[in-house]
Structures are given as C-alpha cells and as structure tokens.
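Novice: with the input below, show me the fold.
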Amino acid sequence: MMDCETEISQGRRFAFGRNWLRFGTLIDEERIAAATRSLEVALGASDLTGRSFLDVGCGSGLFSLAALRMGARVRSFDYDPDSVRAAGKLRLEYAPDSDWSIQHASILDAEFVQRLDQADIVYSWGVLHHTGDLWTAMQAACGLVAPGGTLYVSIYNDQGPESRMWTVVKRRYNASGVLGRQLLLTGSLLYLGRHAPLRAAQRLTKRVQGTPQGTVPRPRGMSRKHDLVDWVGGYPFQVAMPEEVFSFCHERGFELSRLKTCKGGLGCNEFVFTRG
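Specialist: Predicted coordinates for the structure are as follows:
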C-alpha cells in the first residue's frame, strides 16, 4: 500500500493533516466545549467513565480530547502523519498526563486492525469515505465495536450527479498548484453560496483569502475556513445513501439508535448504531 506522503506528493490524496495542523492553532476551551457538547448529544451521555473510545482517523484530535474530558480511555490513530502530529500537540497542551494513546496507522491495514482491542465506542466522523475504500473501512470499523457498544460514523451523502462533479473538483484541486487551488476554492465558495446574498458571499471570500473571521466556532467546534478547504480538497472521496449505510450495519448486527441527515443536500449524514 502506498504511503500517505507519497500519495499527497503525487496529487492522489489531499493533505488532510496539514489542514488539521493549521486548524489546531485555533483550538481553545470554547471549541473543546462545543465539541464535547456535540458528542454528548450524539451519544446521549455526558459521562464516559470506564468506557473505551476509539477514534478512527482522529484528525486534529479535538474529539478524542472531548471524549477524554468525558472520562473515556481514548485511543486514536490516523493515516496522515501530520494529523498524528496535530493530535499529539493537542494532547501535549491540554492532556499531557492522560490515558490517551495516538498512533500512525490506517483502518485499511488489516494486520493493524486485528491487533486492536474492541472498544465500547468507535468514532469516525467524516473519515471512512476518504480512505479510498469506504465499505472495507466500514467493515473494519464495525468489527472494532465491542458487543453492546456504539458505532458513531458520518458519511458523505450521495447526491448523484453533483457528487460526481465534486469528485472532479477534488481531483483537480490536488493536481493543481497554489494559484489553481485558490481559484477552485473561490469558485467553490461562490457556487456553495450562490443562494446567499452578495454581501455574505463577499464576506466568505475574504475569509478564504485569509482575512480574520472572528473566533466564534461552528457547531462541533470546527472552523468554516478549514472546513471549506477540507471539502474542496478532500480526496479520495466516496459517498453513500443513508439506506446503504443503514443496511450495511444492520446486516452486521447493529441497530440504529440515532440518525441526523443533511436533508438530501451537501454534507454528511450522521449515524449512531448499537451493536447487539
């Protein structure tokens, strides 16, 4: 299997980790609190004491830290070494003596996955569809959930022709230089904001160009600017209809306990399953 940095250098993969390193400089107690609140709502619990939490594709490490704050024993891993560095920096700053391990690994690495213990909560938000093999990644994630445990995943919604269009945009972004990427970001921003008033579109354009955007975090504690870059550049890219994800997990002994869709539009559908 080709390594992450080679894939990035060849334009086959977006540098997710570099984006997470940049986002990491914005993480503060307000963003951590927002991430924690969203995790509490999704899991229907505010106390994870005594429970194990496996973060598959940890990115910045923000949600690993949120789970840690909720009392969980946390294990995180990511395919991108810069994501591992970003999570490591967050741990060093906010939880230096904690029960939180971070590794560089892929959910598609069968030998690595086989060595992992099953977890009470397996969390993978917006990750599995970027592996290049969504259903193999889903199969591995399902197998990591302990009996009676929880699987919390989010998967990009299949919008048919529009999803195919975004696949082309994402490939082109990763094959382009700095100017080409900036043009794709600006064009995508205008396309995404085409129903918004012109003034709002102008404000968003300034954000992409680096104008300070304020400190108010998005829901889940995320950043609008970094989310946009992740969306436009995020390749590999796969999508699924909600019923496909439901059927896949149901066939493997999981029951759906919570569903939050993007209402047929752009973005991720969120699923919380319980394993029988």
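Novice: for the rest of this, base every contact and every neighbour count on C-alpha atoms.
Specialist: OK.
Novice: just the helices in the stretch 151-276 of the chain please.
Specialist: 161-175, 178-192, 198-208, 224-233, 242-250 (DSSP state H, counting those that start in this stretch).
Novice: in JSON lines: those, plus mean neighbour count and distance to Val153.
Specialist: Shown next, in JSON lines, are those (neighbours: other CA atoms under 10 Å; distance: least, CA to CA, whole Å):
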{"stretch": "helix 161-175", "mean neighbour count": "18", "distance to Val153": "19"}
{"stretch": "helix 178-192", "mean neighbour count": "16", "distance to Val153": "24"}
{"stretch": "helix 198-208", "mean neighbour count": "15", "distance to Val153": "28"}
{"stretch": "helix 224-233", "mean neighbour count": "18", "distance to Val153": "17"}
{"stretch": "helix 242-250", "mean neighbour count": "16", "distance to Val153": "10"}
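Novice: how about this one, so we can line them up?
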Amino acid sequence: MTEHAVEIASGERFEFGANWAQFLNVLDDKRIALAEQSLRTMLGVHDLQGRRFLDIGSGSGLFSLVARRLGATVHSFDYDPQSVACAAELKRRYYPGDPDWIVEQGSALDKDYLKTLGQWDIVYSWGVLHHTGAMWQALENVIPLVRQGGTLFIAIYNYQRVMTSMWTWVKRAYNRLPSGLRWLVLGPAMIRLWGPRTIHDLLRGKPFYTWRHYAEHSVRGMSAWRDVVDWVGGYPFEVAKPEEIFRFYRDREFVLWNMVTCGGRLGCNEFVFTRASHPNNTEK
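Specialist: So this is what the prediction gives:
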C-alpha cells in the first residue's frame, strides 16, 4: 500500500483526486475560458508563449490546460494519483501526445524529486501547499524551482482566529467517518457555508442565483458543489496570515508583485511574487 493510500485509509487525508474527477464531468469551454482569464489577470499577461510553467499539485489539471492553451510548456504533478489521472485525461482530450505537456506523480515534500525538475519561468501552486501536512516546508521547497527573475504564484488558506480551529475539527471528523456517514458533517457544513447566501438570493427574488452562477462568481470556473466537498474534506489543513506569507518570501529575496486577499474571511489569499534576479540571490 502506498503512503498516499495509507493516509486515506487512516482518515489523515482527503481524496482530492476523486473529487476532481467528478469536476471534469461539468468542465466545459465556458469554465475553461473563465480559468484562463483569471490566470492572465493575476499574472498580468496576454499569453505565456515561450514560458515554462510548473503546476505543483495540479488537481483537476484545469490550470495546466489553461497554461498550455496560453502557449506555455507545462509540467504538471500531484501527490494524489487520481489527480494525476485527471490532468492526464485533460491532456488526452485537448493535447493528445503533446511533448510540451508532461503529467506525472510527485510530492512538494520530496526534495529528491523536486531536484529533477530544474527551474521554471512560472511556478504555480494554487490551494495546494497547505494540504501537504508540512506547509512551511513545502513553501520553502518550491523556492529553488523558480528561476531568478521568474514568477511564483501561490494561494494559501487564510488564518481566522476562531473559525480555523473549528474547520480543522470539521475536516478531521469528515475524513475519519465511514464514507456512508460523512453527510453528518457535510450537511451542517453546507448550511453554514451556503445558508446566508441562499437566503440573500431568495430575498432579492433570485433563488439560488449565486449557486447557479458559481463558475463566474468564483472567477476561476469552479463548481459550487465540488468546492464545498473540497473545502469540508480538505485535510491536512494549515493556514497563514497574509503578512506571514509576505514576510516569508521577502526574507528569501522575493518581491510581491500582485496579491488578492479574501478580506479576512474564509478562503485563500493569492500571492504573485517575482524572484530577485541579482547575482547575490541565495536561499536562506
């Protein structure tokens, strides 16, 4: 049994890949276009022609696909074998046999594996490193993968003084329950996450509007239901304050170029850093 399988069986890890596999059933051109626009906006680019794009924790493979559509040479890897299969499926659908898109299994905590990857123009890891079980080590490990003058785009869960502890308990409970009983956690969490917004939509005469238009609302082309399952089940689970991430990379000679926070609420803070290109740049 693999380490990943042991973690799943012991309730210490969520089956992210199984959830992403279901997302592929609803993935369409509109969602792909939304994801593409979100990546272009955050990176401040029109396309990625001639750029090398490393997708750490590729999940569904959607943003690897988007980077390839924008012209990048892409390398996707994920710790979860079903997530690897998702990215491979998208490659099969849209870029069969393409030598400029590699998909494989790997871990952000495996330094030996990471050393084989070399350096990249863009290192992308959205909502991944906080699920490794060793977030700060993972944040450190990605540094050598970014070339001098290159870009690091990450998203990390936001710290909340009270709710972080509550959600940690919820996620742990969800994964330790037998699959047939997980609705006992998922149901109340669904009410907590979507109840206020659903009531708001009803009061303004647009029942379930936000749910039905979630792909646009999320900006990144995501699925409301799959995001709920991912959020409730997403374990291991770590968080950070925006200033902690900023200082961590500033002290390692990265410059913050773009940032979008979740305003202190539940969700991810997004950071786009540039690695200093002067010759004295060294990891600390």
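Novice: work out the TM-score between the chains.
Specialist: Once superposed, chain against chain, the TM-score is 0.92 (TM-score structural alignment, normalised by the length of structure 1); 268 aligned residues with a CA RMSD of 1.9 Å.
Novice: out of the helices of the stretch 151-276 of structure 1, nearest to Thr136 of structure 1?
Specialist: Ranking those by their distance to Thr136 of structure 1 (criterion: CA to CA) puts helix 242-250 first, at 11.1 Å.
Novice: ok now the closest one, how far from the chain's centre?
Specialist: When distances are taken as CA atoms, centre = their mean, to the nearest Å, helix 242-250 of structure 1 is centred 19 Å away from the chain's centroid.
Novice: mean shift of that helix relative to structure 2?
Specialist: Following superposition, helix 242-250 of structure 1 is found to deviate from structure 2 by 0.4 Å on average (mean CA distance after the TM-score superposition for structure 1).
Novice: would you quantify the distance from Ser58 of structure 2 to Gly17 of structure 2?
Specialist: 10 Å (CA to CA, to the nearest Å).
Novice: more crowded one of the two?
Specialist: Counted by other CA atoms under 10 Å, Ser58 of structure 2 and Gly17 do not tie: Ser58 has more neighbours, with 30 against 23.
Novice: tell me which element that one falls in.
Specialist: Per DSSP states H and E: Ser58 of structure 2 is located in neither a helix nor a strand.
Novice: and the longest strand for structure 1?
Specialist: The residue-count maximum for a strand in structure 1 (DSSP state E) belongs to strand 145-156.
Novice: tell me the angle it makes with helix 242-250.
Specialist: Interaxial angle, strand 145-156 of structure 1 versus helix 242-250 (axes from the mean of the first three to the mean of the last three CA atoms, to 10 degrees): 170 degrees.
Novice: show me what strand 145-156 of structure 1 is packed against.
Specialist: Packing partners of strand 145-156 of structure 1 (3 or more CA pairs under 8 Å, 6 or more residues apart in numbering; DSSP states H and E): strand 119-125, strand 268-275.
Novice: show me the contact partners of it.
Specialist: Strand 145-156 of structure 1 is contacted from outside by 118-129, 141-142, 238-240, 266-276, using CA atoms under 8 Å, 6 or more residues apart in numbering.
Novice: quick one: buried ones out of these?
Specialist: Among the contacts of strand 145-156 of structure 1, the ones that count as buried by 16 or more other CA atoms under 10 Å are 118-129, 141-142, 238-240, 267-275.
Novice: thinking again about what came up before, can you redo the helices and strands packed on strand 145-156 of structure 1 as JSON lines with distance to Pro81 of structure 1?
Specialist: Formatted as JSON lines, those follow (distance: least, CA to CA, whole Å):
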{"stretch": "strand 119-125", "distance to Pro81 of structure 1": "17"}
{"stretch": "strand 268-275", "distance to Pro81 of structure 1": "24"}
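Novice: among those strands, which is nearest Leu184 of structure 1?
Specialist: So among those, strand 268-275 is nearest, using CA to CA, at 21.2 Å.
Novice: which residues are in contact with the nearest residue to Gly221 of structure 1 once chain neighbours are set aside?
Specialist: In this structure, Gly221 of structure 1 finds its nearest non-sequential neighbour in Arg31, 4.2 Å apart by CA to CA, 6 or more residues apart in numbering. Residues near Arg31 of structure 1 by CA under 8 Å, 6+ apart: Pro217, Arg220, Gly221, Met222.
Novice: now do the contacts for the third one.
Specialist: Residues near Gly221 of structure 1 by CA under 8 Å, 6+ apart: Glu30, Arg31, Ile32, Ala33, Ala34, Ala35.
Novice: before we move on, what about Met259 of structure 2?
Specialist: Met259 of structure 2 neighbours (CA under 8 Å, 6+ apart): Asn269, Glu270, Phe271, Val272.
Novice: what about structure 1, which of those hold up?
Specialist: Mapped onto structure 1 and checked by both residues aligned by TM-score structural alignment, their matches' CA atoms under 8 Å, the contacts of Met259 of structure 2 keep the contacts Asn269, Glu270, Phe271, Val272.
Novice: make CSV from those and add distance to His75 of structure 2 to it.
Specialist: Converted to CSV, those look like this (distance: CA to CA, whole Å):
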residue, distance to His75 of structure 2
Asn269, 24
Glu270, 21
Phe271, 21
Val272, 19
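Novice: from these, which two are the most distant?
Specialist: Greatest spacing in those, by CA to CA: Asn269 and Val272 (10.3 Å).
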